[in-house]
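Trainee: would you be able to build a 3D model of this:
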Amino acid sequence: MLSKTDFIQFLNCPKSLWLKTYKPDIYQEGEFSAFAQKLAKEGYQVERHVRQLVERWTDAAAYSFQSEFEFEDQLFARADMLRENEDGTIDIYEIKSSTSVKDSNPHNQLKDAAFQTIAATRAGRSVRKIFVVHLNKNYVRNGEIDPVELLIFADETIRVKGLLAETEQEIAAAIEFLKEAAIDERSCSCLNLSRSHHCDNFDHFNSRIPEYSIYSLPRLFGKKLENFVTEGRLRLDQIELEEVSRLQQPILQAHNVRNPYVDLADIENFIGKLSFPLYFLDYETFASAIPIVDGTFPHQQMPIQFSLHVLHENGQLDHHEHLADLPELPRPLVEAMENVIGDRGSVISWNKSFENKRNEEMAVAFPDKRDFLLNLVERTVDLMDVFKTGYVDIRFNGSTSIKKVLPVVVPDLSYEGMEIADGTAAMDGWNKMLNESDPGQRIRVRQALLEYCKLDTLAMVRIFQFVETLVSGSHVNQ
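Mentor: Next up, the predicted model:
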């Protein structure tokens, strides 16, 4: 029986769905599956507020939640909410945690609604209208959640009904495909997609592709990627330098010469702009579909923690940190930074756009801290930039993530074995800490959060010191 979740997976990668169905012991649950589960969890949070709102309506009895439709052991759908109309028709409501209606892969909400409509129709119901309920991006919490202001009921009847014929054909194709007892498992349709859009089981279906391939080239998509695939040129040694962009060329060069690509002038230019003391700064944030703190909006990335390593010109290294122990606007965090960050010296982050965006948001939230926060923005440089064009090792596999760079350039420092080892786990950990009734467990989770964030900035220090040795070593050799 084809469910809505299965159908959306089929649209993204048919063979991935087949593998999940016929070989569940081989199938890998990866980032796509984890993200789908996150969306479902957030959707239930939003549904609670939809229920509260509907209970106030004079026609509340006409509405029901999680109604199921089945058709001849072929289709199964569960409508988030539906309305029984006086004329015997129904209105279908898809409840989403997004702040707009998504109309493209990998999570096409209009296709979601079209599948629901077809399943309901085949089960004998007549669908009058189709709505997508989503969050209002302009809603700012002020006291108790106001579902009237929080929720937007988008009437998508015209767009969804315009997709029904196409969706019918796709459903038929999915049902027929799942009847196949065996398929060619040597490739999948994700070959024509960039690496960030690959299915969770890409490696299973494309095992002939080497570890370092055209998918190691960042921002490779569209016609250029399609041409390489059509021509069977998947290995990096099959690609000419002039065929790729300026940012892709260092990766190709590093692969072809079997040594890191190093542009000393680029690195020296980065270091030459720095002034001591150096403040290595990292935020951890918490975001939720439903704002948990007054003054915040849906999915706002609210800083809850910082780690700061301060490297002085004489080599002295200091560390400072802050972690919120309750849900609150991050004024205490800003004040803690004010106490330890002076008015001179460069602020170094990894992917500075993230930290700077948070500083700009906090400057709006706390006008009296505006000068301090915007001064941080002006002084912030991005250590990640060095690893785009200054130092590129093929072992980064086309990534500039600190998790990819660190084990290559500073192999003695690692995130392995940590209870919390990434930003998503940090969000979950902070939420768990807040709701933990056992004081001992609360302390344990708190310590894990501090250790993770501290390692982020220590990693930046050590990576920066590695970069310094590249320049000082070249001068010695001269």
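
Trainee: could you use CA atoms for every contact and neighbour count after this?
Mentor: Will do.

Trainee: so which residues of the stretch 351-478 of the chain form helices?
Mentor: 352-365, 370-379, 402-409, 423-435, 439-477 (DSSP state H, counting those that start in this stretch).

Trainee: so which of those gets nearest residue 238?
Mentor: Smallest distance to residue 238 across the helices of the stretch 351-478 of the chain (Cα to Cα): 24.5 Å, for helix 402-409.

Trainee: coming back round to it: same list (the helices of the stretch 351-478 of the chain) but as JSON lines, adding mean neighbour count.
Mentor: Below are the helices of the stretch 351-478 of the chain laid out as JSON lines (neighbours: other Cα atoms under 10 Å):
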{"stretch": "helix 352-365", "mean neighbour count": "17"}
{"stretch": "helix 370-379", "mean neighbour count": "17"}
{"stretch": "helix 402-409", "mean neighbour count": "17"}
{"stretch": "helix 423-435", "mean neighbour count": "17"}
{"stretch": "helix 439-477", "mean neighbour count": "17"}
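
Trainee: please give the structure of this sequence too, so both can be compared:
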Amino acid sequence: MADVHNGPPATFAPPRLSKSKFLSGLQCHKRLYLEIHQPALATPPDASTQAILDMGIEIGTLAHRRFPDGVLVKAGFRQREAAIAETAALLHSSGISAVFEAAFEHDGVLVRVDIFERVQNGEGMSPSWRLIEVKSSTRVKDIHLDDLSIQSHVVQGAGLRLDAVCLMHIDTRYLYEGGEADLQALFSIEDVSEPVANRRGQVLERLAAMKAMLANPRPPEIEPGQHCHAPYECPFWSHCTTQKPSRWIYHLPGKKEIVGQLVRQGITTIDEIPNGTQLSDIQRKVKDNIEWISSELRPILRSVNYPVHHLDVETVMLALPRFPSTRPYQPIPVQWSNHIERESGEVSHQEFLHNEASEPRRRWAEALIESLGEKGSIVVYSAYEEAIIRQLAETFPEFKSAFNAIAKRLWDLLPVIKSHYYHPAFNGSYSIKSVLPAVVPSLGYGDLAIQGGGQAAAEYYRMVFLESDWVERAAIQEALLRYCARDTLAMVELRRVLEKKAREVGS
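Mentor: Model (predicted):
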């Protein structure tokens, strides 16, 4: 679809940029152009992406507590002049040790600095400052250095002296022992002044290129590709790919280097890939585009022992640990679902959800051990359940024997399907969200309020730690239970349909 835009008017005034717009421009000039001139074409963030954004805001607020004498600029992000004036007033107050969300503008770029810390200099000397960017990540990434390069360019251009440029992030070595969190240990502050200075030398050239591009009457002609997904998912992906064929070459799974080589050969669809091209097993299946069933599928599916349990667990990973002897982002199990199929074909369902802001793991473990009993295979769809079970076996010695026995009964359906079955509707993905509707069209996730693990974790956090309205809490709880139950019912139905298909092939 052509971009419907007449371009900037003849009396065009260059748009004001921000650090986020600058980073968009580094990822793709077309993304920046559309963000400035046609923002309505963007796809809104999904629930999982929004949860990550919300976590970033929460971590930023938490980081401010490391600087108890700091003051927040109250003017909002759309109140440019007010924010700049308020920042200037706070910087002139010698009693303020740090300014949060400080606003600066230079060279047509407006930035808001997470933490702008005053550095104490000698008597009579003008102050210098430490620029600190806060991230919810656990390490310094290249994109963070680019972020700081534009911030420091603007701050220095505004006439302020920087003593250091730093990134403040979560330190996963921190072990929470209860009581008040130790914010000094939770956050690590790394001085990245040198690598940022190296990138700052490219800022002027990059800005000039972006401004020149934005003055054009139409967006640049840039083909969608691997850059659309790194370092972030581009919100214009759907817009830019709406007219691509269903068998577009970029839909080939696996290493994108192969896709790049094929594109350079002029190949635009998967069906055009020449015979003899070196492809991985999954890429070959996608190219063949036919349903495939291994002769070994049926005996493998019949190797389970009854009663067959179908287990899915859900976890929450807290940046700020809430329970003693846990670390930031440690997976904390809070929910499970178990569909139990007996040899007669009868299916029953058991489930658990810890719905309060207390340590969940002991109750979770006790209920799960009772539900799984001592007999029958335990079907899962990934190695995640085993990792959680073994983690708890080490954390709680009293459960070690039971969990070790449970781990021996686990039966992973994912590698079975990967090795012995393929359907064209998988489109190269073995995620249960792709496999289920392809194999069992009557069963999917589209009717659920929660449709993914990231969204489930975010909703659980909201239910337990944020939401006070009991009606809303009850609605979230119901949505969580339905989502987790769907995952285990999916495994029941997948096994049944696949066994039927394998039986028909073998007959």
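
Trainee: TM between them?
Mentor: Here the superposed chains carry a TM-score of 0.89, computed using TM-score structural alignment, normalised by the length of structure 1; 460 aligned residues with a Cα RMSD of 2.5 Å.

Trainee: would you list the helices of the stretch 351-478 of structure 1 in JSON lines and tack on distance to residue 33 of structure 1?
Mentor: Below are the helices of the stretch 351-478 of structure 1 laid out as JSON lines (distance: least, Cα to Cα, whole Å):
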{"stretch": "helix 352-365", "distance to residue 33 of structure 1": "25"}
{"stretch": "helix 370-379", "distance to residue 33 of structure 1": "36"}
{"stretch": "helix 402-409", "distance to residue 33 of structure 1": "21"}
{"stretch": "helix 423-435", "distance to residue 33 of structure 1": "15"}
{"stretch": "helix 439-477", "distance to residue 33 of structure 1": "25"}
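
Trainee: of all those helices, which one is nearest residue 417 of structure 1?
Mentor: Closest approach to residue 417 of structure 1 among those (Cα to Cα): helix 439-477, 10.9 Å.

Trainee: hang on, residue 224 of structure 2 packs against residue 240?
Mentor: Yes - judged on Cα atoms under 8 Å, residue 224 of structure 2 makes contact with residue 240 at a distance of 6.7 Å.

Trainee: more crowded one of these two?
Mentor: Neighbour count, other Cα atoms under 10 Å: between residue 224 of structure 2 and residue 240, residue 240 has more, with 21 against 17.

Trainee: hang on, the earlier thing: to residue 318 of structure 1, which of the helices of the stretch 351-478 of structure 1 lies closest?
Mentor: Using Cα to Cα, the helices of the stretch 351-478 of structure 1 put helix 439-477 closest to residue 318 of structure 1, at 10.3 Å.

Trainee: could you check the angle the closest one makes with helix 402-409?
Mentor: Computed with axes from the mean of the first three to the mean of the last three Cα atoms, to 10 degrees, the direction of helix 439-477 of structure 1 lies at 50 degrees from that of helix 402-409.

Trainee: packing partners of helix 439-477 of structure 1?
Mentor: Helix 439-477 of structure 1 sits against helix 264-272, strand 278-286, strand 302-311, strand 317-323, helix 402-409, helix 423-435, with contacts defined as 3 or more Cα pairs under 8 Å, 6 or more residues apart in numbering; DSSP states H and E.

Trainee: one step back: and of the helices of the stretch 351-478 of structure 1, who's closest to residue 96 of structure 1?
Mentor: Of all those, helix 423-435 sits nearest to residue 96 of structure 1, with 20.3 Å by Cα to Cα.

Trainee: contacts for that closest one, please.
Mentor: With Cα atoms under 8 Å, 6 or more residues apart in numbering as the test, helix 423-435 of structure 1 has contacts from 284-287, 325-327, 420, 441-443, 445-446, 449.

Trainee: CSV for those, including distance to residue 13 of structure 1?
Mentor: Listed next are the contacts of helix 423-435 of structure 1 as CSV, based on distance: Cα to Cα, whole Å:
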residue, distance to residue 13 of structure 1
284, 33
285, 32
286, 31
287, 29
325, 43
326, 42
327, 40
420, 31
441, 41
442, 41
443, 43
445, 38
446, 40
449, 36
